[in-house]
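Enquirer: Okay, structure incoming, though there's no sequence with it:
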């Protein structure tokens, strides 16, 4: 029977946090792009804030 040892958690958490930050940054950027497009459409339709 083989013994499975836990993986060394040296850089594992850093990689997970890096992925989290990357996904968060991309989602914030996508939301900003959608907001700018909606703002341009509403401005073109004559609606101003």
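Expert: Noted; the coordinates are in hand. These figures come from a predicted structure and were not determined experimentally.
Enquirer: From now on I want contacts and neighbour counts done on CA atoms only, so please keep to that.
Expert: OK.
Enquirer: now for whichever strand or helix holds residue 22, which elements pack on it?
Expert: If you go by DSSP states H and E, residue 22 is part of helix 12-44. In terms of contacts (3 or more CA pairs under 8 Å, 6 or more residues apart in numbering; DSSP states H and E), helix 12-44 is not packed against any helix or strand.
Enquirer: how far does that helix sit from the chain's center?
Expert: 5 Å (CA atoms, centre = their mean, to the nearest Å).
Enquirer: Could you pull out the buried residues of that helix?
Expert: Buried positions in helix 12-44, judged by neighbour count with 16 or more other CA atoms under 10 Å: none.
Enquirer: And here is the other one:
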């Protein structure tokens, strides 16, 4: 029995285009930056409501 077994690649196993992978990374980055922005705005609002404004 061979030490390594190779299986044939089906069309579903084809590597994704690099542009699609980079697109997902950019989408995740934009979503995380937007989430941080929303959190910062909420903190500013809470601080202003508590009377901590300049």
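Expert: Happy to help now that I have it. Note that the coordinates shown come from a computational prediction; the quantities given were computed from them, not determined experimentally.
Enquirer: In structure 2, what stretch matches the helix holding residue 22 of structure 1?
Expert: The aligned range for helix 12-44 of structure 1 in structure 2 is 17-49, by TM-score structural alignment.
Enquirer: If we ignore the residues flanking it in sequence, what's nearest residue 42 of structure 1?
Expert: residue 48 (7.3 Å; CA to CA, 6 or more residues apart in numbering).
Enquirer: so that neighbour, which of the three states?
Expert: coil (DSSP: H, G, I helix; E, B strand; the rest coil).
Enquirer: can I assume it is in contact with residue 41?
Expert: No: counting by CA atoms under 8 Å, residue 48 of structure 1 does not reach residue 41; the two are 10.6 Å apart.
Enquirer: from the chain's centre, how far out does stretch 33-49 of structure 1 sit?
Expert: 24 Å.
Enquirer: What lies in contact with it?
Expert: Around stretch 33-49 of structure 1, nothing counts as a contact under CA atoms under 8 Å, 6 or more residues apart in numbering.
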